[in-house]
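Asker: sequence isn't available, so here's the structure alone:
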């Protein structure tokens, strides 16, 4: 079995809207990341080879920088990107929460619409991990799945607000 995290979530919204919420930083800033954390976009270049660079900060902690590098985009069906913890300049750094978290994760998100609802499937896997990184990733699966699920619940709430606008 491969080392990966798989999260599925169904949104009561059309695929085009859910895809736009994932690809437009004006939408992302309203729902992405842990609840109650500050979120700021530094760079948003949504295209293959483009970079999305942002910071997030808990009320009682230090700022964390994250960088996505997009490798495949098929609107509104699929987004593939690599994710890295970074510094403010975008240089890759170790995750601030665990020294053996993989330096890179590969992320594939697919969007399937049926009867006006969109099912998102997200698969996250470490990129070229060491044995220690694989173990840390495996040990963190449940925590990571809960984190993604919480983020998608925030998107559920956000979509109900923008659907009526």
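Answerer: It's in. Fair warning: this is a prediction, and the values are worked out from it, not measured in the lab.
Asker: for the rest of this, base every contact and every neighbour count on C-alpha atoms.
Answerer: OK.
Asker: and the residue nearest to residue 73 when sequence neighbours are not counted, how many residues sit next to it?
Answerer: In space, and not counting its chain neighbours, residue 73 is closest to residue 79: 4.7 Å by CA to CA, 6 or more residues apart in numbering. By the measure other CA atoms under 10 Å, the count of residues near residue 79 is 23.
Asker: contacting residues for residue 79?
Answerer: The contact partners of residue 79, by CA atoms under 8 Å, 6 or more residues apart in numbering, come to 70, 71, 72, 73, 107, 108, 109, 110.
Asker: what sits against the first one?
Answerer: Spelled out, it's residue 70. 46, 47, 48, 49, 50, 51, 79, 80, 81, 82.
Asker: Serialize the residues you listed to a markdown table and add fields for secondary structure.
Answerer: Putting the contacts of residue 70 into a markdown table (DSSP: H, G, I helix; E, B strand; the rest coil) gives the following:
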| residue | secondary structure |
| --- | --- |
| 46 | coil |
| 47 | coil |
| 48 | coil |
| 49 | coil |
| 50 | coil |
| 51 | strand |
| 79 | strand |
| 80 | strand |
| 81 | strand |
| 82 | strand |
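Asker: PyMOL command to pick out the buried ones of these?
Answerer: In PyMOL, a selection of the buried entries from the contacts of residue 70 looks like this (16 or more other CA atoms under 10 Å):
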select buried, resi 46+47+50+51+79+80+81+82
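Asker: for residue 68, give its distance to residue 30.
Answerer: Residue 68 is 18 Å from residue 30, where distance means CA to CA, to the nearest Å.
Asker: here comes the other one, which I'd like you to weigh against the first:
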């Protein structure tokens, strides 16, 4: 991604069983990484607009489990289980979503002049036909989730 594209602040691309979102976050890399790795922060922004999350387990290490339930505004519960496969502070977090829809997610954090370039990529293990259906809610849901991350970071940075 060149500097002109980053100037637009955010971008999203949906490919063959992959969703990639890039954001230039107005926060230092360490703070952005902390927002992803501390349950007290993560629980405030993880999930689409209007959703809340209840964490049951959060073991931040390779092989560790992150179990939680996302609660929709309509009262529907969505149990989730992720297994961390790689943690490189403050550069990268990789986890596998172990329930439907199955995917591997990578959050990469790059320092850019006091801000953070976040690249969040999910590669789905489902068939193309299933991915065609999943992407209709997964792509906008991921965008809304990262909007909520940006709002939390603005709040944390103002303290």
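Answerer: Thanks, I have the structure now. Keep in mind that this is a model prediction, so the values were computed, not measured.
Asker: need the TM-score from the superposition.
Answerer: The TM-score (TM-score structural alignment, normalised by the length of the second structure) is 0.84; 145 aligned residues with a CA RMSD of 1.6 Å.
Asker: please enumerate the strands of the first structure.
Answerer: 5-11, 38-44, 51-57, 64-74, 78-86, 105-114, 117-126 (DSSP state E).
Asker: I'd like those strands as a markdown table, with distance to residue 160 of the first structure appended.
Answerer: Compiled in a markdown table, the strands of the first structure are given as follows (distance: least, CA to CA, whole Å):
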| stretch | distance to residue 160 of the first structure |
| --- | --- |
| strand 5-11 | 10 |
| strand 38-44 | 21 |
| strand 51-57 | 24 |
| strand 64-74 | 25 |
| strand 78-86 | 22 |
| strand 105-114 | 17 |
| strand 117-126 | 12 |
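Asker: right, so of those strands, which gets closest to residue 144 of the first structure?
Answerer: Within these, the stretch nearest residue 144 of the first structure is strand 5-11; the backing value is 7.8 Å (CA to CA).
Asker: equivalent range in the second structure for the closest one?
Answerer: Counting by TM-score structural alignment, strand 5-11 of the first structure pairs with residues 19-25 of the second structure.
Asker: what's the mean deviation for that stretch versus the first structure?
Answerer: Compared with the first structure after the fit, stretch 19-25 of the second structure shows a mean deviation of 1.0 Å (mean CA distance after the TM-score superposition for the first structure).
Asker: aligned counterpart of residue 87 of the second structure in the first structure, please.
Answerer: The equivalent of residue 87 of the second structure in the first structure is residue 73 (alignment by TM-score structural alignment).
Asker: identify the residues contacting that match.
Answerer: Counting by CA under 8 Å, 6+ apart, residue 73 of the first structure has contacts 47, 48, 79, 80.
Asker: circling back: same drill for residue 68 and residue 30 of the first structure, tell me which one is more crowded.
Answerer: Comparing residue 68 of the first structure with residue 30 by neighbour count (other CA under 10 Å), the higher total belongs to residue 68, at 27 against 14.
Asker: mean per-residue distance, the longest helix seen in the second structure versus the first structure.
Answerer: The helix that spans the most residues within the second structure, counting by DSSP state H, is helix 128-157. With mean CA distance after the TM-score superposition for the first structure, helix 128-157 of the second structure departs from the first structure by a mean of 1.7 Å once superposed.
Asker: elements contacting that helix?
Answerer: Using 3 or more CA pairs under 8 Å, 6 or more residues apart in numbering; DSSP states H and E, the elements in contact with helix 128-157 of the second structure are strand 10-15, strand 18-25, helix 29-37, helix 39-45.
Asker: who touches residue 74 of the first structure in this structure?
Answerer: Neighbours of residue 74 of the first structure in contact, by CA under 8 Å, 6+ apart: none.
Asker: so stretch 111-126 of the first structure corresponds to what in the second structure?
Answerer: Aligned by TM-score structural alignment, stretch 111-126 of the first structure corresponds to residues 109-124 of the second structure.
Asker: near residue 60 of the first structure, how many other residues are there?
Answerer: 7.
Asker: what does residue 155 of the second structure align to in the first structure?
Answerer: In the first structure, the residue matched to residue 155 of the second structure (TM-score structural alignment) is residue 161.
Asker: nope, residue 40 of the second structure is what I was after
Answerer: With TM-score structural alignment as the criterion, residue 40 of the second structure lines up with residue 26 in the first structure.
Asker: against residue 34 of the first structure, how distant is its match?
Answerer: 17 Å.
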